[in-house]
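[1] Sequence and computational prediction follow.
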Amino acid sequence: MSPGDEHDSFGGVGGSGQTRTRLPEGNSGDVYGGARRPVRSSRSLLTVVGVVVVLVGAIALANRGGGDPADAAGPRAGTPGDSAPTAATGVRPVSGKNGRIPTGYAHDDQGAQSAATNYAVALGSAEMFQDGPREDIVRAIHDPAVVDDLLKGLDASYSAELMSGMGLNKDGTPPTGNTFVSRAVPIGAKVVDYTETSATVEVWCVGLGGLAGAGSTKPVTSTWFTISEKLKWVGGDWRVQSVSQREGPTPVNGDNRASMADEMAEAVEVYGGFTYAR
C-alpha cells in the first residue's frame, strides 16, 4: 500500500488485559448536522483521513523487521480482578514526556501496551494535519531509522487537495467559525507478541473526526477500529516501526441524539485527553 490510500479499512478484536476508561454519557439535544447517523456509516472523516493516511504511510514506509517475536507474554504480577477496572496495574507506566507525548516506558509487556496506546492517541490527533506538529509527533514516537522516509510520505499525503476535501485550509487549520475534531480514544489494549527487543500490540479505539461549527458540511462522526503497532526497544524506550489497522469491533449504535454544533465544539475545547497506561 502507498501513503494516502484512503480506502483501507479498520476493524478487529480487542483482547484480554485491556486498559478500560469509562466514557461520559452523551447528552440529548438537537440533531447535529442533520438526521441521526445509521447504525453503520460507510466512512467517517477519521476513518478516511485522520488515521488511515498516517497508518498506511507507516506500513508502506516503515515496515522493517524487529527480530523474531516470541509467544505473547505470560501472566503479569498480581491476581486478575484485584484492582478496579479503570485502575492502572503493574509497574509505573511512564516516567517522562517528549513534548506532550508520554515517554520512558517500562521495558516489559505492560510498558509496550502503554506506549502503543499513547502513540495511537498521537497518531489520531488533529496536530497530525499540520506540518510542524506532525514532524514533532513522528520523531517523538518512531524508530529513528524509519522517520525520514515516513515524513516524506506523510508530507505528500497531507496535501492541499486532501485538506480542501476535508473542509480545512491548506495548512490544516479549520475555516473561521469551525472547530476541527480528530481524536483516537483507546478502549483497551493487548500484547500479541513480545520479546526483549520487540513487541506487537493491538489497541482498540473509537475515533472522532469532522468539523464542528455553523454551516459545516462535515459534521463530527465516530468510527471504531483496532490499530496494530509493531514496536522496537530503541534508545531505552519503545518506538514504532510499523502500523496497520482494521475495522471494529463496532458496537450497536445507541439511542443518543447527536449534539448541536456549538456543544460539540465546546466539548472538544474543554475536555482534555488522557495519558493511558496499563
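    The structure has been received and is ready for your questions.
[2] Only C-alpha atoms from now on, for both contacts and neighbour counts.
    Noted.
[3] residue ranges of the helices in the stretch 151-278 of the chain, please?
    For the stretch 151-278 of the chain, the helices defined by DSSP state H, counting those that start in this stretch occupy 160-165, 261-270.
[4] and the comparison structure, right after this:
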Amino acid sequence: MTLLVAGIALVNTGDKTGPSAHGQRPAAASGTRSEPTTDSRAGARAAAARIAERLGGTEMMDNEARRRLFTEIAAPALRQKIIAEHDDAYDAEFFAQIGLSPQGKPPAGTEFISRTEASSGTVTHYQAQQRATVEVPCTGIIGLKGPDVHEPPEASQFTMTITLIWHRGEWRFTESKQT
C-alpha cells in the first residue's frame, strides 16, 4: 500500500518504487466535519476521491503534515501502522529521486508542484456500515518549477483503488493501490 501511494510521484520518471507526490487540495477528507459523507455508495465515492487527492498532495512531503493527514483520515486501529509505513517510504532516497532535499524541500529558488484531481470513482465493493472499495481515476502533475528548472512538471493519469471502513459515522482510509 505505502509503496503504491509513494509510487505516484515516480510515474513520470518511470520509477514506480517510491512515494506519491501528486497535488494537494484543500478539500476535506473523510474524517473532517466540513464535508460529511454518508453510509452509501455515493458517500464512499466522495470520500475516496477526496482522500486520493490528499494522498497525492505536497503535504505528503512534510513529515508532520503527512502524520496529521493520516491522523485525520485513517482508520484508528490502523493509524500508527499507516503512518510508520509512509514515514519509511518518504525517505531521503525517495526525495532525491524527485529532486528534493533529504528533508523533502525543493532547491532554493524552485517550487515543488504536486497536484492530483480525482474523478468520481467506481465502487467495486460495498457493505453498508462496514467497508467499501472504490477505484478512483486521477490526473496528476508533479515536478519542480523555477527559473533554473529545465524540465517542466509532468502530467500522468492513473487509478487509485482506495479501501475504506465505516467508523463512527464516517468513511476512514485503510489502504490504497495505484495502477
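    That came in fine, so what should we check first? Nothing here was measured: the structure is a model prediction, and the numbers come from that model.
[5] hmm, back to that, ok, which of the helices of the stretch 151-278 of the first structure comes nearest Thr179 of the first structure?
    Thr179 of the first structure sits nearest to helix 261-270 of all the helices of the stretch 151-278 of the first structure, at 5.8 Å, using C-alpha to C-alpha.
[6] What range does that closest one cover in the second structure?
    With TM-score structural alignment applied, helix 261-270 of the first structure matches no range in the second structure.
[7] possible to save the helices of the stretch 151-278 of the first structure as JSON lines with distance to Val121 of the first structure?
    Formatted as JSON lines, the helices of the stretch 151-278 of the first structure follow (distance: least, C-alpha to C-alpha, whole Å):
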{"stretch": "helix 160-165", "distance to Val121 of the first structure": "21"}
{"stretch": "helix 261-270", "distance to Val121 of the first structure": "15"}
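[8] Which among the ones you listed is found nearest to Gly4 of the first structure?
    helix 160-165 (9.1 Å).
[9] quick one: buried residues of that closest one?
    162-163 (16 or more other C-alpha atoms under 10 Å).
[10] whereabouts in the second structure does it align?
    Residue span in the second structure matched to helix 160-165 of the first structure, by TM-score structural alignment: 92-97.
[11] So which residues make contact with the matching stretch?
    Residues outside stretch 92-97 of the second structure that contact it (C-alpha atoms under 8 Å, 6 or more residues apart in numbering) are 10, 18-19, 101-104.
[12] Now check the first structure for the residue matching Ile141 of the second structure.
    Applying TM-score structural alignment, one finds that Ile141 of the second structure aligns to Leu208 in the first structure.
[13] Count the residues that sit near that match.
    By other C-alpha atoms under 10 Å, 22 other residues sit near Leu208 of the first structure.
[14] Return the distance of stretch 122-133 of the second structure from the chain's centre.
    19 Å (C-alpha atoms, centre = their mean, to the nearest Å).
[15] Stretch 161-177 of the second structure now?
    For stretch 161-177 of the second structure, the distance to the chain centre is 13 Å (C-alpha atoms, centre = their mean).
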